[in-house]
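Peer 1: heads up, no residue letters with this:
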């Protein structure tokens, strides 16, 4: 299997060359990723749409995460990152439909896995019901919605648990409904600063 090559950078975002994905995370090279958060409206309520990562994922399986995200390959631009939406969720979104939330640098270390990301972050105002998403089973096990204000309260410490509602795709292809309380430990451990920055930037778009 051909290895994915990714552009690598120093902390000042000076390009150093390319490396394969395994080496990027072994050595802790800075690299570019694409993050797309979905927001939907239900009457006057704003809901974030989150993915449940597949149990097949090497890192952070079965944790809730950004709606769609992935590495930018060495030959890709930020605009090419929108492919992650169609690949993971099965819906077509153009780059022009996305609202930029900025570039966020952050570091996450889990054992020998070092994730130094230059995250190009976007918001998509979604009008497609989550039941119509076609999930990439190798990447995404399920989709849930959460009230944006509750999500904010979770990451500012006002709440310890929030309710997520959606579904999970089982091995036989059937959908199992999700309606439960989850805590911070059931989300991918991005640094708290990342979540707080995202929440602030999304709140600015809502207001």
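Peer 2: Sure thing, it's come through. Predicted model only: the values in this text are computed from it and were never measured.
Peer 1: From now on I want contacts and neighbour counts done on CA atoms only, so please keep to that.
Peer 2: Fine.
Peer 1: for the chain, what spans make up the strands?
Peer 2: In the chain, the strands defined using DSSP state E lie at 5-9, 15-20, 30-42, 45-53, 64-65, 68-71, 99-110, 113-125, 140-147, 161-169, 175-183.
Peer 1: Can you tell me which of those is nearest to residue 93?
Peer 2: Among these, the nearest to residue 93 by C-alpha to C-alpha is strand 113-125 (8.6 Å).
Peer 1: which residues sit against that closest one?
Peer 2: Residues from elsewhere that reach strand 113-125 (C-alpha atoms under 8 Å, 6 or more residues apart in numbering): 25-40, 78, 97-109, 202.
Peer 1: before we go on, here's another structure to hold up against the first:
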């Protein structure tokens, strides 16, 4: 997305107050809205979350693990229009009715040169992503990794923890299975409160699934 593209801006109560360029939004920390879509699976009472690894050529947070598919919403777009990101980044068509709306998570990140105040509209999709069943937008995404929920919780709460994850890498439209070692520093910058709320939501989903089976 170009730094000159125009997004809606909001007050702290999520009321629209105007529009501004993406560049000025991150320069001055203006509130704006984004779309987040997390893919996950549940197998043998274990929940696994998919992360994308951002391309090494990305201006912001290259080579970092990030939301399965996500993006900023343009001024003329609705939240539902955000599902274009799933198709663009992953090459996967997802019926909107298959997605579960988790809610709006306010997120505040200040890295000095980059101030990000977002209203993140978070969706969940229970769907396995298998080799050959996706097509990555390589200038944006270079790999997909699956992270078991218990391991994700450990990685995000213990900076010394490390894990070797299995994933799918794509280059020049060729896909292969890979393994890489990650720790907390390899996750894209996000508010800890966001990850805490996300993990809590996944834990409730898993608990309900197990209870239903039992």
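Peer 2: Looks like it came in fine. The structure presented is a predicted model; accordingly, all values stated were derived computationally and were not measured.
Peer 1: what would the strands of the first structure look like in a markdown table with distance to residue 193 of the first structure and mean neighbour count?
Peer 2: Output for those, formatted as a markdown table (distance: least, C-alpha to C-alpha, whole Å; neighbours: other C-alpha atoms under 10 Å):
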| stretch | distance to residue 193 of the first structure | mean neighbour count |
| --- | --- | --- |
| strand 5-9 | 21 | 22 |
| strand 15-20 | 25 | 15 |
| strand 30-42 | 15 | 22 |
| strand 45-53 | 18 | 22 |
| strand 64-65 | 15 | 24 |
| strand 68-71 | 18 | 22 |
| strand 99-110 | 9 | 15 |
| strand 113-125 | 13 | 20 |
| strand 140-147 | 20 | 24 |
| strand 161-169 | 19 | 19 |
| strand 175-183 | 17 | 13 |
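Peer 1: between those strands, which one is nearest to residue 84 of the first structure?
Peer 2: Using C-alpha to C-alpha, the strands of the first structure put strand 68-71 closest to residue 84 of the first structure, at 6.1 Å.
Peer 1: now what about the closest one, what contacts it?
Peer 2: Applying C-alpha under 8 Å, 6+ apart, the set of residues contacting strand 68-71 of the first structure from outside is 6, 31-37, 51, 81, 84-85, 88-89.
Peer 1: mean deviation of the longest helix belonging to the first structure from the second structure?
Peer 2: In the first structure, assigned by DSSP state H, the helix with the most residues is helix 192-206. With mean C-alpha distance after the TM-score superposition for the first structure, helix 192-206 of the first structure departs from the second structure by a mean of 1.2 Å once superposed.
Peer 1: Tell me what angle that helix forms with strand 45-53.
Peer 2: Relative orientation of helix 192-206 of the first structure and strand 45-53, computed by axes from the mean of the first three to the mean of the last three C-alpha atoms, to 10 degrees: 140 degrees.
Peer 1: list the helices and strands helix 192-206 of the first structure packs on?
Peer 2: strand 99-110, helix 148-155 (3 or more C-alpha pairs under 8 Å, 6 or more residues apart in numbering; DSSP states H and E).
Peer 1: how about a cut-off of 10 Å?
Peer 2: Contact here means 3 or more C-alpha pairs under 10 Å, 6 or more residues apart in numbering; DSSP states H and E; on that basis helix 192-206 of the first structure packs against strand 30-42, strand 45-53, strand 99-110, strand 113-125, helix 148-155.
Peer 1: Can you tell me how far the residue lying closest to residue 75 of the second structure once chain neighbours are set aside is from residue 30 of the second structure?
Peer 2: Using C-alpha to C-alpha, 6 or more residues apart in numbering and skipping the chain neighbours, the partner closest in space to residue 75 of the second structure is residue 7 (4.3 Å). Residue 7 of the second structure sits 10 Å away from residue 30 of the second structure, going by C-alpha to C-alpha, to the nearest Å.
Peer 1: what do these two both touch?
Peer 2: Each of 19-20, 22 lies in contact with both residue 7 of the second structure and residue 30 under the rule C-alpha atoms under 10 Å, 6 or more residues apart in numbering.
Peer 1: Same list (those residues) but as CSV, adding distance to residue 73 of the second structure.
Peer 2: Shown next, in CSV, are these (distance: C-alpha to C-alpha, whole Å):
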residue, distance to residue 73 of the second structure
19, 11
20, 12
22, 10
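Peer 1: if we can go back for a sec, which of the helices and strands packed on helix 192-206 of the first structure sits closest to residue 206 of the first structure?
Peer 2: For residue 206 of the first structure, the closest of those is strand 45-53, at 8.3 Å, according to C-alpha to C-alpha.
Peer 1: All good on my end, thank you.
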